[in-house]
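[1] okay, structure incoming, though there's no sequence with it:
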């Protein structure tokens, strides 16, 4: 399998490009508008045809490249069924599988960071990796204080859905702020300081006590992303 991980240093966002191999069909997860040309160059260099572009949720810290990629490549844009972004080509439900040219991604509804967040499991018959968006981060978890976020739902999504995947499944989040680029389900069970050895009540208290400032681009990014980045 061909796999590329891109990083946007301004928003600390990871974007993932997957294909069965060079010269094949491809999909991309959580693309950033300012990096659009970078993705297009990679697609051209690898002779890939972009078929699907996915956002795990409505991001508040950067503008999505869904619209730009659709304009440039004709790809189908996808978000979860609870998104308010009416501009996407398709909305996917929990348990549905995105299939392109040998790649299989199964949708998993994982609210908590936002009320419409989805994760995507690679090769669901024998899970190899999971793209968690902002719900589960490496040694952390996505904030739960806006966009319909809820710490109880975050706990349920992580502990009762993501942590039921095999320990060896690789975790690829949409963001990292500490220099990590991947983790695993087993690592996060054992070492995530917000979750390891914690009760739901303790986790909720941690999340409610973060008192983080709003993302700098929130007032611009959320409306723009509801229009697939083309507002």
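    Alright, I've got the coordinates. Quick caveat, the model's predicted, so the values are computed rather than measured.

[2] contacts and neighbour counts: CA atoms only from here.
    Fine.

[3] all strands of the chain, in order?
    2-8, 13-19, 25-29, 49-54, 76-80, 90-92, 97-100, 103-109, 118-122, 129-133, 136-137, 140-141, 170-173, 183-184 (DSSP state E).

[4] indicate which one of the ones you listed is closest to residue 200.
    strand 140-141 (13.6 Å; C-alpha to C-alpha).

[5] the closest one - contacts with which helices or strands?
    Packed against strand 140-141, as judged by 3 or more C-alpha pairs under 8 Å, 6 or more residues apart in numbering; DSSP states H and E, are no other helices or strands.

[6] swap the cut-off to 10 Å and go again
    Counting contacts by 3 or more C-alpha pairs under 10 Å, 6 or more residues apart in numbering; DSSP states H and E, strand 140-141 packs against helix 151-160.

[7] what is the burial count for residue 148?
    12 (other C-alpha atoms under 10 Å).

[8] contacts only, for it.
    111-116 (C-alpha atoms under 10 Å, 6 or more residues apart in numbering).

[9] closest to residue 230 among the residues you listed?
    Among the contacts of residue 148, and counting by C-alpha to C-alpha, the member closest to residue 230 is residue 116, at 20.2 Å.

[10] who wins for neighbours among the contacts of residue 148?
    That'd be residue 112 among the contacts of residue 148, by other C-alpha under 10 Å, with 30 neighbours.

[11] what distance do you get for it to residue 98?
    Residue 112 sits 23 Å away from residue 98, going by C-alpha to C-alpha, to the nearest Å.

[12] re the thing from before, turn the strands of the chain into CSV, including distance to residue 220.
    As requested, the strands of the chain are arranged in CSV below (distance: least, C-alpha to C-alpha, whole Å):
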stretch, distance to residue 220
strand 2-8, 17
strand 13-19, 17
strand 25-29, 21
strand 49-54, 20
strand 76-80, 19
strand 90-92, 23
strand 97-100, 30
strand 103-109, 26
strand 118-122, 22
strand 129-133, 20
strand 136-137, 24
strand 140-141, 23
strand 170-173, 23
strand 183-184, 31
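
[13] pasting the second one now:
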């Protein structure tokens, strides 16, 4: 089984990718991270079969609807959540399959009415959303929160799992990625050790936390499974060329696609190799401008910003760094040539200089 833990820095949300035999599920995807998630699915050769939300979030908008628009996947969320637009309304005891594996659905209400946790089929891992965090838990002072229900949910459905079961939370604000049942049973100050129900209720009643900053936006959107009002999609992808967003976080263009542009698009090619490489065996792209990577920062002010730039190097590694430098400097349209001059020449595309 393939597993990845992804992170949204704005909301401190963890998104989890699980895959087997080419089929994948995403737990708690974030709307603004859909491009990242789609890039990872593409690069790993996976088909997304479902998104699974642990609850109706108050701190971010789910990416479920947007990912469904892009992939045709199904949307799974608790039937008790009241969310509209799900294809898989889940309840305690259900299973969600992917490849030859599955997740068991456990109802863990108390943070919200519709909180679910997902337990891997061999009980080696559980995805707890906000019901159980690392040395903490989700709050219970809004959105149907109930500290008594949460206390019993966590003890009955999560802390009853095997000691070695790894627990993956919906969030962590300190950068800690995982914990275990044994750890939380012993060290969680709200559930562990000698803490009892009265201790827990008193603690949760007096947290005094401000409401999440995105709550007024997030909750209504998540009750629509992340579907924007008016079905307004994110800003359009660049349309001046067939581009691909990479999981590394930059746009790339295939050599054949750049060649097919010809003179139809005002593209400037920026070659960031050393001069000896520019005139060496691989040659260079017709019309390319040479600015070695070590000189690029100082020469950024001299580069025009009114047309797209394609960065090029030998293999696509240095040019990826150059593309990020230009993007961070505010250049509006920057892409990296996938595979660099090695792929350009391997595909027998025209070059100036170099060997035949």
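    All right, it came through fine. Here the structure is a predicted model, which means the values were calculated and not measured.

[14] any idea what the TM-score is?
    The TM-score (TM-score structural alignment, normalised by the length of the first structure) is 0.96; 227 aligned residues with a C-alpha RMSD of 0.8 Å.

[15] that older thread, out of the strands of the first structure, nearest to residue 196 of the first structure?
    Among the strands of the first structure, strand 140-141 sits nearest to residue 196 of the first structure (C-alpha to C-alpha), with 10.4 Å.

[16] which outside residues touch that closest one?
    Contacts of strand 140-141 of the first structure (C-alpha under 10 Å, 6+ apart): 112-113, 132-135, 151, 154-155, 158, 173, 175-176, 188, 191-195, 207.

[17] could you rerun that using 7 Å?
    The contact list for strand 140-141 of the first structure (C-alpha atoms under 7 Å, 6 or more residues apart in numbering) reads 134-135, 192-194.

[18] need the residue closest to the centroid of the first structure.
    Residue closest to the average C-alpha location in the first structure (C-alpha atoms, centre = their mean): residue 133, at 2.5 Å.

[19] what does that one align to in the second structure?
    When the second structure is aligned by TM-score structural alignment, the residue opposite residue 133 of the first structure is residue 129.

[20] that match and residue 55 of the second structure, how far apart?
    7 Å.

[21] repeat that for residue 223 of the second structure.
    10 Å.

[22] with neighbour numbers in mind, choose between the two.
    Using other C-alpha under 10 Å as the criterion, residue 223 of the second structure and residue 55 rank with residue 55 on top: 28 against 20.

[23] ok, that one touching residue 113?
    No: using C-alpha atoms under 7 Å, residue 55 of the second structure is not in contact with residue 113; the gap is 8.3 Å.

[24] give me the common contacts of those two.
    The contact lists of residue 55 of the second structure and residue 113 share residue 81, where a contact means C-alpha under 7 Å, 6+ apart.

[25] go through the strands of the first structure and name the closest to residue 201 of the first structure.
    Nearest to residue 201 of the first structure, of the strands of the first structure and by C-alpha to C-alpha, is strand 140-141 at 15.3 Å.

[26] how much does the closest one stray from the second structure?
    For strand 140-141 of the first structure, the mean deviation from the second structure after alignment is 0.4 Å (mean C-alpha distance after the TM-score superposition for the first structure).

[27] how far off centre is that strand?
    Chain-centre distance of strand 140-141 of the first structure: 13 Å, with C-alpha atoms, centre = their mean, to the nearest Å.

[28] cool, stretch 53-62 of the first structure as well?
    For stretch 53-62 of the first structure, the distance to the chain centre is 7 Å (C-alpha atoms, centre = their mean).

[29] now do stretch 86-96 of the first structure
    14 Å.

[30] which residues of the second structure does that stretch align to?
    So stretch 86-96 of the first structure sits over residues 84-94 in the second structure, by TM-score structural alignment.

[31] residues contacting the matching stretch, please?
    With C-alpha under 7 Å, 6+ apart as the criterion, stretch 84-94 of the second structure contacts 74-79, 104-107, 223-225.

[32] could I get the residues you listed in a markdown table, plus columns for distance to residue 119 of the second structure?
    Shown next, in a markdown table, are the contacts of stretch 84-94 of the second structure (distance: C-alpha to C-alpha, whole Å):
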| residue | distance to residue 119 of the second structure |
| --- | --- |
| 74 | 19 |
| 75 | 18 |
| 76 | 15 |
| 77 | 15 |
| 78 | 15 |
| 79 | 18 |
| 104 | 5 |
| 105 | 7 |
| 106 | 7 |
| 107 | 11 |
| 223 | 24 |
| 224 | 25 |
| 225 | 22 |
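
[33] ok, and the most crowded of these?
    residue 77 (28 neighbours).

[34] need the contact list for the aligned partner of residue 120 of the first structure in the second structure.
    With TM-score structural alignment defining the correspondence, residue 120 of the first structure maps onto residue 118 in the second structure. Counting by C-alpha under 7 Å, 6+ apart, residue 118 of the second structure makes contact with 103-106, 126-128.
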